[in-house]
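K.L.:
sequence? don't have it. structure:
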């Protein structure tokens, strides 16, 4: 996070707290006062829902790259074979899993 963004968030949070505290000092009807009291909680819930939906959207629109996956798998196989050539011994489970994936 950049310092400019941190500064913006801090200043706006402070101003929001000042506005909320000032609204609490007003003599307003009970339903409006309850809404003012619950405003921070409602904002927090709304922010959480926004972040959740942003995460879901990112997961749904995530691009798969089969070419890159194949290239990565080939790199792993080359590195594994190089290690085997240098005398490294893998666990039996890894050997079974590796031969199964090829």
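P.N.:
Happy to help now that I have it. The structure presented is a predicted model; accordingly, all values stated were derived computationally and were not measured. Numbering: from 1, shown residues only.
K.L.:
could you use CA atoms for every contact and neighbour count after this?
P.N.:
Noted.
K.L.:
helices and strands around the stretch of helix or strand residue 54 belongs to, which ones?
P.N.:
Assignment of secondary structure by DSSP states H and E places residue 54 within helix 30-60. Judged by 3 or more Cα pairs under 8 Å, 6 or more residues apart in numbering; DSSP states H and E, the packing partners of helix 30-60 are helix 3-25.
K.L.:
swap the cut-off to 6 Å and go again
P.N.:
Contact partners of helix 30-60 among helices and strands, from 3 or more Cα pairs under 6 Å, 6 or more residues apart in numbering; DSSP states H and E: none.
K.L.:
for the following helix or strand past that helix, buried residues please.
P.N.:
For helix 30-60, the following helix or strand on the C-terminal side (DSSP H and E) is helix 66-85. By neighbour count on 16 or more other Cα atoms under 10 Å, the buried set for helix 66-85 is residue 80.
K.L.:
any idea which residue is closest to the centre of this protein?
P.N.:
Centroid check for the chain by Cα atoms, centre = their mean gives residue 55 as the closest residue, at 6.5 Å.
K.L.:
ok, that one - contacts?
P.N.:
By Cα atoms under 6 Å, 6 or more residues apart in numbering, no residues touch residue 55.
K.L.:
hold the first one in mind and look at this next one:
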């Protein structure tokens, strides 16, 4: 997938029980994450959901390889945190409210 999408590794790989998420740099230098996880009933709809959310409340899906389930995702910046929002209800709305096109 690195070769297919012209990616370069950019740090230590994060992992879960069944998947890997190496940080990468796109050919244009943009930071991203490559999510590698087998397709199953839990993950089959993930690309569709990420496209629908389009970066509002979830990471943006940059590319997807359906056969392998590989996803190229925007890499989030951990600096802006909802902990910095002084009003808890405002922070909760950021998490809870779906984009208008999903309601």
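P.N.:
Structure received. It should be emphasised that the depicted structure is a prediction, and the values quoted were computed from it without experimental measurement.
K.L.:
what TM-score do we get after superposing?
P.N.:
Remark: TM-score between the superposed chains equals 0.23 [TM-score structural alignment, normalised by the length of structure 1]; 38 aligned residues with a Cα RMSD of 3.8 Å.
K.L.:
and the gap between the residue nearest to the centre of structure 1 and residue 46 of structure 1?
P.N.:
Residue 55 of structure 1 sits 14 Å away from residue 46 of structure 1, going by Cα to Cα, to the nearest Å.
K.L.:
same check, this time on residue 11 of structure 1
P.N.:
20 Å.
K.L.:
swap in residue 33 of structure 1?
P.N.:
From residue 33 of structure 1 to residue 46 of structure 1 the distance is 20 Å (Cα to Cα).
K.L.:
higher neighbour count, those two?
P.N.:
residue 33 (16 against 12; other Cα atoms under 10 Å).
K.L.:
and the more buried one, how far is that from residue 42 of structure 1?
P.N.:
Taking Cα to Cα, one finds residue 33 of structure 1 at 14 Å from residue 42 of structure 1.
K.L.:
how about residue 32 of structure 1?
P.N.:
Going from residue 32 of structure 1 to residue 42 of structure 1 by Cα to Cα gives 14 Å.
K.L.:
what's the helix or strand for the closest residue to residue 63 of structure 2 other than its chain neighbours?
P.N.:
Closest residue to residue 63 of structure 2 apart from its sequence neighbours, by Cα to Cα, 6 or more residues apart in numbering: residue 72 at 5.0 Å. Assigned by DSSP H and E, residue 72 of structure 2 falls within strand 70-74.
K.L.:
please spell out which residues along the helix or strand following that strand are buried.
P.N.:
Tracing the chain C-terminally past strand 70-74 of structure 2 and defining elements by DSSP H and E, one meets helix 88-96 next. Within helix 88-96 of structure 2, no residue is scored as buried using 16+ other Cα under 10 Å.
K.L.:
elements contacting helix 88-96 of structure 2?
P.N.:
Partner elements for helix 88-96 of structure 2 (3+ Cα pairs under 6 Å, 6+ apart): none found.
K.L.:
got the contact list for the residue nearest to residue 63 of structure 2?
P.N.:
Contacts of residue 72 of structure 2 (Cα under 6 Å, 6+ apart): 33-34, 62-63.
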